[in-house]
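> Got a predicted structure here, sequence first:
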Amino acid sequence: MKTDIRNILATKTKQALSSNILNASNIRQNIIILDELRNFIPSLSLDEYSQLESNILQHGCQTPIQVWQTLKKNLDLAFEKEDDLAYILVDGHNRYKICTSYNLPFEVYVLSFDSQKDAKDYMINLQLGRRNLSQNQISYFRGLRYNNEKADKSDNLLTNFSKGQNDSLRSEGQKTDNLVSNFPKGQNDPSENGGQKTYKLETESSKGQNDPSVNNGQKIDNFEIKSPKGHFDPSVKTTAERLAKEYNVSPKTIKRDAEFADGLEKIDSELRNNILDGKIKVDKGTIQKLSKSQIKTPIKSVQELHELIDKFDNISESKAIKLSDRVRESVKNADDFDLTITIKGGFLVKNGLESVWRELRGLPNETVIDNSFTDTISIYQAPFLGIIDRL
């Protein structure tokens, strides 16, 4: 009789998870919130938070809190033993806050990452999979993802994303043993993102999702083997091109998103969230300019932001004038054809200058001047030919 490996693994996994229920309270006591990671989570409006709170109080917390299991020493956290574990909250900050405030039970989904960078990748991708993001938030998270991934050596590893699914594993460095939960179709499945174990602090009846920021959530039960997703695309060369293809935008848009994210990272988290939520209006171009500044202290007010940008613009303009003056002085020492100007036929045709140009340049009358025509002149000839007033 042929051995059914899938059923054996599923049975063993369920048994392992049952034994881990005893560790659930220990995990709960060691959940840690890192400000650096919490800042990736868009804040809920008062109405959204109130609705979430009401849902949880009425139906319980039905979507697992997701945590990253790692050694405390790896994050420079205080520890007694070398193998002391920390459980870093990566998803469910609002649910966690509500549950702990009312001492309510909740399930914990444990994830494994090789590094904090991989945890950031996962959190960014998770946010990009949500449906209630503003355009500024989408731009911000795309920019964060670009900045986080552009130096990745596995740059050409593309992940297939299931249509309609909230998110899938996009972080190349993330560990997984391919034992994942079998969620209903359309369900937001944290196991697709590399989840390892679910710890149930207390059994709850599943009555539907109570988090307005994600898709419908239900209990985690059956386990099955799933093949890894992803394929190698040698035609995609850069991070910007890869992300542009994924999000159906141009590489330039991705790079502008990166500037936007860089600028926002130089702003105090409270002000940054207010800008992303649309509570405070700041021109996107202003934020992008901020990305080029070298400030070390986060900006705390819009007034401070505009004062810095005005100062930055003035310095840039002054520097540009000095540099252009230096170039202008050097022009005097240029030979005839060190500096040239190319005249395109399209310009001449558009302005009806074909015969005028033939006469000025001494060209034969049979010379055809059309859109494919080009002529190169020295910059010293330009004033005589009417291209510029003077040098």
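Thanks, I have the structure now. Numbering: from 1, shown residues only.

> contacts and neighbour counts: CA atoms only from here.
Will do.

> can you give me the strands in the stretch 101-250 of the chain?
With DSSP state E, counting those that start in this stretch as the definition, the stretch 101-250 of the chain shows strands at residue ranges 107-111, 157-158, 179-181, 195-200, 223-225, 231-232.

> now the longest one against strand 107-111, angle please.
What it means is strand 195-200. 160 degrees (axes from the mean of the first three to the mean of the last three Cα atoms, to 10 degrees).

> what sits up against stretch 281-296?
256, 259-264, 266, 275, 302, 306, 309, 312 (Cα atoms under 8 Å, 6 or more residues apart in numbering).

> List of residues touching stretch 252-261?
139-144, 146-147, 240, 243-244, 284-285, 287-289, 291.

> Please list only the buried members of those.
139-144, 146-147, 240, 243-244, 284, 287-289, 291 (16 or more other Cα atoms under 10 Å).

> Filter those residues down to the ones in helices?
139-144, 146-147, 240, 243-244, 284, 287-289 (DSSP state H).

> neighbours of His59, just the number please.
15 (other Cα atoms under 10 Å).

> err, Thr198, not the other one
Thr198: 23 neighbours (other Cα under 10 Å).

> and the host helix or strand of Arg6, how far out from the chain's middle?
Here Arg6 sits within helix 5-19, counting by DSSP states H and E. On the basis of Cα atoms, centre = their mean, to the nearest Å, helix 5-19 sits 36 Å off its chain's mean C-alpha point.

> Residues touching it, excluding its own?
Under Cα under 8 Å, 6+ apart, the answer for helix 5-19 is 179, 197-199, 222-225.

> could you pull out the helices for the chain?
5-19, 24-29, 35-38, 46-59, 93-101, 116-128, 135-149, 239-247, 251-264, 269-277, 284-290, 302-331, 345-350, 354-361.

> Out of the ones you listed, flag the one nearest Trp68.
For the helices of the chain, the distance to Trp68 is smallest for helix 116-128, at 7.5 Å, taking Cα to Cα.

> Now that closest one: buried residues?
Buried, per 16+ other Cα under 10 Å, within helix 116-128: 118-128.

> need these in JSON lines with distance to Glu36, can you?
Shown next, in JSON lines, are the buried residues of helix 116-128 (distance: Cα to Cα, whole Å):
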{"residue": "Asp118", "distance to Glu36": "13"}
{"residue": "Ala119", "distance to Glu36": "11"}
{"residue": "Lys120", "distance to Glu36": "9"}
{"residue": "Asp121", "distance to Glu36": "13"}
{"residue": "Tyr122", "distance to Glu36": "14"}
{"residue": "Met123", "distance to Glu36": "11"}
{"residue": "Ile124", "distance to Glu36": "12"}
{"residue": "Asn125", "distance to Glu36": "16"}
{"residue": "Leu126", "distance to Glu36": "16"}
{"residue": "Gln127", "distance to Glu36": "15"}
{"residue": "Leu128", "distance to Glu36": "18"}
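
> for comparison:
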Amino acid sequence: MKKFTLDKASLHTQKRDLSKIAKSNAQLQIQIDPELKAFIPPLKPDELSQLEQNILEEGVRDPLIIWDTSEGSSYLIDGHNRYGIIQKHKLDFKVERKNFPDKEAVKDWMINLQLGRRNLTKEQSGYLRGLQYNREKKKASDTLLKGANAPFPQNEGAGETAQILASQHKVSRATIERDALFAKGLESIGSQYPDKKTSILSGELKIKKSDIQAIGQGKKSVDDIVGTQNLETNQQSNTVQTQFIASSDSQYTEAQIKKIDVAKSKLDMAITQLLKAGLDKKTIRSIFSEELKNK
């Protein structure tokens, strides 16, 4: 069998070409679309740290995937975590370019790509399946409404979509339908508290799945669930603050510190009641700000 070898000149040419590609990629104006980035499951701090260590030891092995739009823009659609590390350390990288008719097609591709990965948590898998179901259901509904004057059979179409996705992902139809509510609830949380949605998907913030599904059904509001989480965090913070006051400032007596604790508890209860009454947080802040001004 004939062996093929590269002489020094050929190797030099290859290295020079790779260097040109790396330089070209480094100069590429890659844009980040927050709406598209939201489709990427977040990494926990330790996972991100491990990814960074791997890249520094082995280099950027997989190419970043770019969507080239008809307007000439280049949007990152896969490799957001790697790209952050690349920018931080000014590393060389490769790109793979893809063309799509519109952003909706990009979203479908991103969801399918993420669902094919094995390192997803249960929350992430459920969210992506539910997101896929809600999007497919809407597309089917829109198509039928455009093409027929007859009323759209909502339950039939929804059931068929759920069954198709259930078979595709090897779960039950009921699981897909629950995932749909979970995804809808998470989207509602994300519209008000983007960081909370990210924390739920990463597993850092623990909220009952049934509560998030209740938001998706419209049975509970976002503030009913997430507002409670904020209050619990605030109460823990208040305890820490009180302990800090006690240890760092001798001008406060033990009796005064107890009064501070009681006052903070009453304040927490008042905020809870106002949230249950339907007031938003901005209005509540405004009320307390005015009260402080009048004191």
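Everything's here; your move. Everything numeric in this text was worked out from a predicted model, so none of it was measured.

> can you tell which of the helices of the first structure is closest to Tyr87 of the first structure?
helix 24-29 (6.6 Å).

> average offset between the closest one and the second structure?
Compared with the second structure after fitting, helix 24-29 of the first structure deviates on average by 5.4 Å (mean Cα distance after the TM-score superposition for the first structure).

> Show residues contacting that helix.
Helix 24-29 of the first structure is contacted by residues 87, 108, 199-201 when judged by Cα under 8 Å, 6+ apart.

> rerun that using 10 Å as the cut-off
In this structure, residues lying in contact with helix 24-29 of the first structure by Cα atoms under 10 Å, 6 or more residues apart in numbering are 30, 67, 69, 85-88, 100, 105-108, 110, 198-202.

> Ala86 of the first structure and Trp68 touch, don't they?
Yes - if you go by Cα atoms under 10 Å, Ala86 of the first structure and Trp68 touch, sitting 7.9 Å apart.

> Overlap in contacts, the two.
31-32.

> Show the contacting residues for Glu187 of the second structure.
For Glu187 of the second structure, the contact set (Cα under 10 Å, 6+ apart) comprises 127, 131, 181, 193-194, 197, 212, 215-216.

> what do we get in the first structure for it?
Under the alignment (TM-score structural alignment), Glu187 of the second structure pairs with Glu265 of the first structure.

> Tell me the spacing between its match and Leu276 of the first structure.
12 Å (Cα to Cα, to the nearest Å).

> do the same with Gly92 of the first structure
19 Å.

> Between those two, tell me which one has more neighbours.
Comparing Gly92 of the first structure with Leu276 by other Cα under 10 Å, the one with more neighbours is Leu276, at 22 against 18.

> That one touches Phe40, doesn't it?
No - assessed by Cα under 10 Å, Leu276 of the first structure is found out of contact with Phe40, at 11.3 Å.

> what do these two both touch?
With Cα under 10 Å, 6+ apart, Leu276 of the first structure and Phe40 have common neighbours Tyr140.

> returning to what we had before: wait, which of the contacts of stretch 281-296 of the first structure is closest to Ser318 of the first structure?
After measuring these against Ser318 of the first structure - Cα to Cα - the closest member comes out as Phe312, at 10.0 Å.

> Could you report the separation of the residue nearest to that closest one when sequence neighbours are not counted from Gly263 of the first structure?
Leaving out its chain neighbours, the residue that sits closest to Phe312 of the first structure by Cα to Cα, 6 or more residues apart in numbering is Ser293, at 7.5 Å. Distance, Ser293 of the first structure to Gly263 of the first structure, using Cα to Cα: 8 Å.

> between the two, which one's more packed in?
Gly263 (22 against 14).

> what sits against Ser330 of the first structure?
Ser324 are the contacts of Ser330 of the first structure under Cα under 10 Å, 6+ apart.

> wait, doesn't Ser269 of the first structure sit right on Asp35?
Yes - counting by Cα under 10 Å, Asp35 is a contact partner of Ser269 of the first structure at 9.5 Å.

> Just want to know which of the two has more residues nearby.
Regarding Ser269 of the first structure and Asp35, a neighbour count based on other Cα under 10 Å identifies Ser269 as having more, with 19 against 9.

> So for that one, what's the nearest residue that isn't a sequence neighbour?
Once flanking residues are discounted, Ser269 of the first structure sits nearest to Asn39: 6.7 Å by Cα to Cα, 6+ apart.

> How about Leu89 of the first structure?
Per Cα to Cα, 6+ apart, closest to Leu89 of the first structure is Val67, 4.4 Å.

> burial measure for the equivalent of the one you found over in the second structure, as a count.
Following TM-score structural alignment, the counterpart assigned to Val67 of the first structure within the second structure is Ile66. Residues within reach of Ile66 of the second structure, counting by other Cα under 10 Å, total 20.

> likewise Thr253 of the first structure?
Thr253 of the first structure: 16 neighbours (other Cα under 10 Å).

> and the gap between it and Gly143 of the first structure?
9 Å.

> Which residues are in contact with each of the two?
Common neighbours of Thr253 of the first structure and Gly143 (Cα under 10 Å, 6+ apart) are 240, 243, 259.

> Show me what the second one aligns to in the second structure.
Right, Leu243 of the first structure. For Leu243 of the first structure, the residue aligned by TM-score structural alignment is Leu165.

> Contact partners for its match?
Here Leu165 of the second structure is in contact with 129-130, 132-133, 136, 171-173, 176 (Cα under 10 Å, 6+ apart).

> Show the buried residues in the contacts of stretch 281-296 of the first structure.
256, 259-264, 266, 275, 309, 312.

> How far does stretch 51-71 of the first structure sit from its chain's centre?
For stretch 51-71 of the first structure - counting by Cα atoms, centre = their mean - the centre lies 24 Å from the chain centre.

> no no, stretch 23-41 of the first structure
22 Å.

> can I assume Gly60 of the first structure is in contact with Cys99?
Yes - the pair Gly60 of the first structure / Cys99 is scored as a contact, 8.7 Å apart, by Cα under 10 Å.

> Between those two, which contacts overlap?
53, 105-106.

> hang on, the earlier thing: now render the strands of the stretch 101-250 of the first structure as JSON lines, adding distance to Ile341 of the first structure.
Below are these laid out as JSON lines (distance: least, Cα to Cα, whole Å):
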{"stretch": "strand 107-111", "distance to Ile341 of the first structure": "61"}
{"stretch": "strand 157-158", "distance to Ile341 of the first structure": "44"}
{"stretch": "strand 179-181", "distance to Ile341 of the first structure": "64"}
{"stretch": "strand 195-200", "distance to Ile341 of the first structure": "61"}
{"stretch": "strand 223-225", "distance to Ile341 of the first structure": "65"}
{"stretch": "strand 231-232", "distance to Ile341 of the first structure": "45"}
